[in-house]
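[1] Here is my input; please provide its structure:
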Amino acid sequence: MNIALLGYGKMGKTIEQIAVNRGHNIVLKIDKDDTDYDITKADVAIDFSIPTVAFNNISNCINHTVPVISGTTGWLENYNKAVALCKEKNGAFIYASNYSLGVNIFFELNKTLAKMMSSLKQYNVSMEEIHHTQKLDAPSGTAISLANDIISNNENFKDWKLNEHGDYIIPITAKRIEDVPGTHTITYQSEVDTITLEHVAHNRQGFALGAVIAAEWIIGKTGVFTMKDVLGI
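    Sure, this is the predicted structure:
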């Protein structure tokens, strides 16, 4: 299939390598300042751009009936607009805060643990995420997804805050360290013990592979989907 890469940074280049190895063609490589291009050259678009242009990229794809996979974080104030546009235009759209197959299993483990811990009010939960220094948003979209899933499945927590503690709050610590692809650690702590759930990405390959698999999956479909749909979990 013919793929447009919207965002051609480190992730875009890794996606290109994996897509080509899987027999696909890259027909567009768009950086953040590129606006004059024909998205209809592509069978599908993969957006790993930056927060300020992500919604425009996604809207452009949907308006031209090109299925779009987005992994850009930090733009979600416009997510509902993207969903509404996709439904209006009968388009195809997947957003995920993380396309790693392992992380999506991690999401499900996090929900299960949150449910199990709901009746154990003696445990406080906290989260730490570590990423490379080029990551623009904090906390990461993955950390936000994890925190929101805990809140939805555990009545002891009502909100999350960056670097802030409080009653019913999940505190998230965000660190930026050179060349760290992504580490997420969830900690439940009581006076007597600690339970830790952690995912450590070793490189960008897992994120890129998941995005390409999602792009392959969405061809011929219409609707708004998630990685749970792609993976059948």
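
[2] When you work out contacts or count neighbours from here on, use the C-alpha atoms and nothing else.
    Fine.

[3] and the residue most central in space within the chain, which of the three is it?
    When the chain is reduced to its mean C-alpha position, the closest residue under CA atoms, centre = their mean turns out to be Ser97, at 1.2 Å. Secondary structure for Ser97, judged by DSSP: H, G, I helix; E, B strand; the rest coil, is coil.

[4] now the other sequence, so there's something to compare against:
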Amino acid sequence: MNILILGYGKMGKIISQMAEERGHTIVGKIDESNTEELNHLDNSKVDVAIEFSQPAAAVSNLSWAIKNQIPVVCGTTGWLDKKPEIERLTLSNGGAFFYASNYSIGVNIFFKLNRVLAKMMEEHLDYKVSMEEIHHTEKLDAPSGTAITLAEDIIDRVGRAKRWDLDTEVTDSEHSLPIKATRQDPAPGTHIVTYSSEIDDIEIKHTAHSRKGFALGAVLVSEWIKDKKGVLSMDDFLSF
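    Model (predicted):
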């Protein structure tokens, strides 16, 4: 399979390496220094694009891929206010767009566990829910996209949590789900969801040991999406 890498930072480099180890060909590695190469690329030789760039570049990269009928797998976070726009563009162009805030198989099992626990905790009003995420200092967005996914899934199921806030911005503690965002090195990614009461705490936690799990998941999804259409997610890929 021929793969185009959009965003050649740390994740892009690991994804490229893993894709080649699995027998795929990297036909282009695009970052902010060589975006003009997209104008000369033979789109017919690209089977899938993998987009792991920066929030400011994501919408442009995704739009380009969708308009050029290239299935695109995106893991960039921090741009999701524009996601409905990209979804509409995908459907109007008959394209394929796959987004996940985290491509680790373990994290997506954690997402499922989080949804199940949140549904169970809805009726237990004595428990206050909060979250912490820990990442490396080069991560630009806070909270992480993974933390936002966890928080939104909780809010959908726990009625007393009306919204999430960074813990430094909480103004209405009764209805807020506070998220503490810690930046320290080295830290590929840790996410902790806690339900606290005066009697006890219930906690679920996922800790990544390296970026390889994220990269492998992105490559596996790219292999899966090649001949598919529509707006897709890890729930489709994992049959959740």
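
[5] Can you tell me how far the residue nearest to the centre of structure 1 is from His132 of structure 1?
    Counting by CA to CA, to the nearest Å, the separation of Ser97 of structure 1 from His132 of structure 1 is 16 Å.

[6] What does the residue nearest to the centre of structure 1 correspond to in structure 2?
    With TM-score structural alignment defining the correspondence, Ser97 of structure 1 maps onto Ser101 in structure 2.

[7] which residues does that match contact?
    In this structure, Ser101 of structure 2 makes contact with 75-77, 145-146, 149, judged by CA atoms under 8 Å, 6 or more residues apart in numbering.

[8] what stretch of structure 1 does the helix or strand containing Ser222 of structure 2 fall on?
    Secondary structure from DSSP states H and E places Ser222 of structure 2 in helix 212-225. Correspondence between helix 212-225 of structure 2 and structure 1 is established over residues 205-218, with TM-score structural alignment as the criterion.

[9] Check the mean deviation of the matching stretch from structure 2.
    Compared with structure 2 after fitting, stretch 205-218 of structure 1 deviates on average by 0.5 Å (mean CA distance after the TM-score superposition for structure 1).

[10] what does that stretch rub up against?
    Counting by CA under 8 Å, 6+ apart, 11, 14-15, 18-19, 44-46, 67-69, 71, 92-94, 98-102, 227, 230 sit against stretch 205-218 of structure 1.

[11] hmm, try it at 6 Å
    Stretch 205-218 of structure 1 is contacted from outside by 15, 99-101, using CA atoms under 6 Å, 6 or more residues apart in numbering.

[12] From the chain's centroid, how far away is it?
    The chain centre lies 12 Å from the centre of stretch 205-218 of structure 1; the measure is CA atoms, centre = their mean, to the nearest Å.

[13] for stretch 35-47 of structure 1, same thing?
    With CA atoms, centre = their mean as the basis, stretch 35-47 of structure 1 stands 21 Å off its chain's centre.

[14] before we move on, what SS does the residue of structure 1 positioned farthest from its centre have?
    If you look at how far each residue of structure 1 sits from its centre, by CA atoms, centre = their mean, the farthest one is Val192, at 34.3 Å. Using three-state DSSP, the three-state assignment for Val192 of structure 1 comes out as coil.

[15] Now do the longest helix along structure 1: which elements does it pack against?
    If you go by DSSP state H, structure 1 has its longest helix at helix 101-117. Applying 3 or more CA pairs under 6 Å, 6 or more residues apart in numbering; DSSP states H and E, one finds that helix 101-117 of structure 1 makes contact with helix 141-153.
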